[in-house]
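A.B. asks: Pasting the sequence and the predicted model now:
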Amino acid sequence: MTALDTPRKIRKAPKKVPENLIYEIMDGKPVYYKGYRQVLSGEKSIVEIMGSSSLQALIVFYLSAFIGKFIDEEMYTVLINEAGLHIDHKNNLANDIAIFEQTVLTPDKISRKYASVPPKIALEIDIDADVESMTETGYIYKKTQKMLDFGTQKVFWILTEAQVVMIATPERIETLHWNQEIELMEDNKFNIGAYLSKKGVIVN
């Protein structure tokens, strides 16, 4: 996790940033998509910074397919694709994969708006936010704590550069290499490293 703590020179955000470049809202302040400054300068398009890398997309597919093999849809609802989560009027977050208990995310709460109840489990693959105002580790811990305080039981961070999985619960936080068998829920375990090896994918 050391590489994530590298201090960055903080630059002030431009005064006017289009709303479609806002990734999340934390403590009433916008958190922009990583690379938004390059969009404002004309170096990149919005599509370029919002799209996932092929590695991220493959991991999301693997985890989604893995969950689909055991999940009881009468008990749980799974949301993917940066599902929005409305914690309160100052905090709107996004989850790559979120598993909700159906008794919590009841059918009447499924709408065109963000979910306003906590997922039981949330999975994040890398950081899609611009975190120049804090370290990447600071962003991870801040977002994770907000999720746990809201009622999420377990938050996973899959970090492709470090090739680790961080698992956070209200009681503890641990970081494991992604080659290990890691329990997601109800004794169902995933292994990202083994899956990538099976696909012939080498991550340098």
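C.D. replies: Yes, it's here. Numbering: from 1, shown residues only.
A.B. asks: When you work out contacts or count neighbours from here on, use the C-alpha atoms and nothing else.
C.D. replies: Will do.
A.B. asks: quick one: contacts of the top strand by length along the chain?
C.D. replies: Secondary structure of the chain per DSSP state E: the longest strand is strand 76-88. Outside of strand 76-88, the residues within contact range by CA atoms under 8 Å, 6 or more residues apart in numbering are 92-102, 105, 114-118, 150.
A.B. asks: can you tell me how far the spatially most central residue of the chain sits from residue 156?
C.D. replies: By CA atoms, centre = their mean, the mean C-alpha position of the chain lies nearest to residue 124, the distance being 2.6 Å. With distances taken as CA to CA, to the nearest Å, residue 124 is found 6 Å from residue 156.
A.B. asks: Out of the contacts of strand 76-88, which sit inside helices?
C.D. replies: Assignment to helices by DSSP state H places the following of these there: residue 150.
A.B. asks: just checking, which of the contacts of strand 76-88 belong to strands?
C.D. replies: Per DSSP E, the subset of these in strands is 92, 93, 94, 95, 96, 97, 98, 99, 100, 101.
A.B. asks: And the strands in this protein, which stretches?
C.D. replies: Taking DSSP E, the strands of the chain run over residues 22-26, 29-32, 76-88, 91-101, 121-125, 154-159, 164-168, 173-177, 182-185, 188-190.
A.B. asks: putting a second one here so we can go through both:
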Amino acid sequence: MMEQATEQIPKSLVYEMVGGKPIYYQGYKDYLTGNKQMDEIMGSSKLQALIVAELIYLLRSFYGNEYLIFTNELGLRFGKNAWRAADIAVIKSDLVEDLNDQYLDIPPELVIEIDTKADLQEVRNPLGYYHEKTEDLIQFGVAKVVWIFTDTRKVLIAEQGNNAWRIYDWEDQLEITEGLAIDMKRIANRGK
């Protein structure tokens, strides 16, 4: 994690907080040196944005009004000084008492991540970041975690109570929740 004094870094550049230690947005150093604007760091690529939009449409159509579909790096609060961000989170509507400016402190049923916006250069084990975040989400109570990787065109699916995480190619039919299969290749090619 980051070793320099955190009081010099704006809180808005903190992507996640793990064990009281910040994980910053990828490119935060470029912002600090004046080489990038805040929106250049926090923004998504066209492909990432398309995937999120298509998945939200599919999820909303599948779940209907019984569930809320959250997006936009929803904060999931695990405890004091411990929270993670979620690209997409699906939770039963009746579990969310009110909509306010606080992070969600109850586990969604499904979390979908598209790549990461975390600066992994500052993380001790960059590959371990994905494993640790997935474990944190599952221990929090998330039933299923889906990682979509745009560079490698792979999808990782981890489920509560199942130690065998599965990795798929985009060409594979993926059941992201019971009864809802997605075709990542079709989704990614929609923008062409």
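C.D. replies: Okay, I see it. Note that the structure is predicted; figures quoted are calculated from it, not measured.
A.B. asks: What would you report as the TM-score here?
C.D. replies: With the length set by TM-score structural alignment, normalised by the length of structure 2, the two chains reach a TM-score of 0.91; 188 aligned residues with a CA RMSD of 1.6 Å.
A.B. asks: Any buried residues in the longest helix seen in structure 1, and which?
C.D. replies: Counting residues, the longest helix found in structure 1 (DSSP H) is helix 54-70. For helix 54-70 of structure 1, the neighbour count (16 or more other CA atoms under 10 Å) marks 56, 59, 60, 62, 63, 64, 67 as buried.
A.B. asks: now for the third one: what does it line up with in structure 2?
C.D. replies: Spelled out, it's residue 60 of structure 1. With TM-score structural alignment as the criterion, the equivalent of residue 60 of structure 1 in structure 2 is residue 52.
A.B. asks: Could you measure from that match over to residue 189 of structure 2?
C.D. replies: Using CA to CA, residue 52 of structure 2 is found at 14 Å from residue 189 of structure 2.
A.B. asks: and if you look at residue 1 of structure 2?
C.D. replies: Distance of residue 1 of structure 2 to residue 189 of structure 2, computed by CA to CA: 36 Å.
A.B. asks: Which one of these two is surrounded by more residues?
C.D. replies: Shown here are residue 1 of structure 2 and residue 189; by other CA atoms under 10 Å, residue 1 has more neighbours (15 against 10).
A.B. asks: Hmm, residue 124 and the more buried one touching each other?
C.D. replies: Yes - judged on CA atoms under 8 Å, residue 1 of structure 2 makes contact with residue 124 at a distance of 6.2 Å.
A.B. asks: Distance from the chain centre to stretch 159-179 of structure 1, please.
C.D. replies: 13 Å (CA atoms, centre = their mean, to the nearest Å).
A.B. asks: Compute the first-to-last residue distance for it.
C.D. replies: From its first residue to its last, stretch 159-179 of structure 1 covers 12 Å (CA to CA).
A.B. asks: Show me which residues of that stretch are buried.
C.D. replies: 159, 160, 164, 165, 166, 167, 168, 169, 177, 178, 179.
A.B. asks: again, but for stretch 93-101 of structure 2
C.D. replies: Within stretch 93-101 of structure 2, no residue is scored as buried using 16+ other CA under 10 Å.
A.B. asks: List the neighbours of that stretch that are in contact with it.
C.D. replies: 65, 66, 67, 68, 106.
A.B. asks: How many residues are close by the counterpart of the last one in structure 1?
C.D. replies: Structural correspondence for residue 106 of structure 2 with respect to structure 1 (TM-score structural alignment): residue 117. The number of residues packed around residue 117 of structure 1, counting by other CA under 10 Å, is 18.
A.B. asks: Please report how far the nearest residue to residue 119 of structure 1 once chain neighbours are set aside lies from residue 165 of structure 1.
C.D. replies: Closest residue in space to residue 119 of structure 1, ignoring its immediate chain neighbours: residue 100 at 4.3 Å, by CA to CA, 6 or more residues apart in numbering. Note on residue 100 of structure 1: its distance to residue 165 of structure 1, by CA to CA, is 21 Å.
A.B. asks: Tell me the counterpart of the residue nearest to residue 119 of structure 1 in structure 2.
C.D. replies: Residue 100 of structure 1 maps onto residue 91 in structure 2, by TM-score structural alignment.
A.B. asks: Not counting sequence-adjacent ones, nearest residue to the residue mapped onto residue 165 of structure 2 from structure 1?
C.D. replies: Structural alignment (TM-score structural alignment) places residue 165 of structure 2 against residue 173 in structure 1. Nearest residue to residue 173 of structure 1 in three dimensions, chain neighbours excluded: residue 167, at 5.7 Å (CA to CA, 6+ apart).
A.B. asks: In contact with that neighbour, which residues?
C.D. replies: Counted by CA under 8 Å, 6+ apart, residue 167 of structure 1 has contacts 154, 155, 156, 157, 173, 174, 175.
A.B. asks: rerun at 10 Å
C.D. replies: In this structure, residue 167 of structure 1 makes contact with 123, 144, 154-158, 173-176, 182-184, judged by CA atoms under 10 Å, 6 or more residues apart in numbering.
A.B. asks: Whichever of the residues you listed end up buried, select them in PyMOL.
C.D. replies: A single PyMOL command selects the buried members of the contacts of residue 167 of structure 1 (16+ other CA under 10 Å):
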select buried, resi 123+144+154+155+156+157+158+182+184
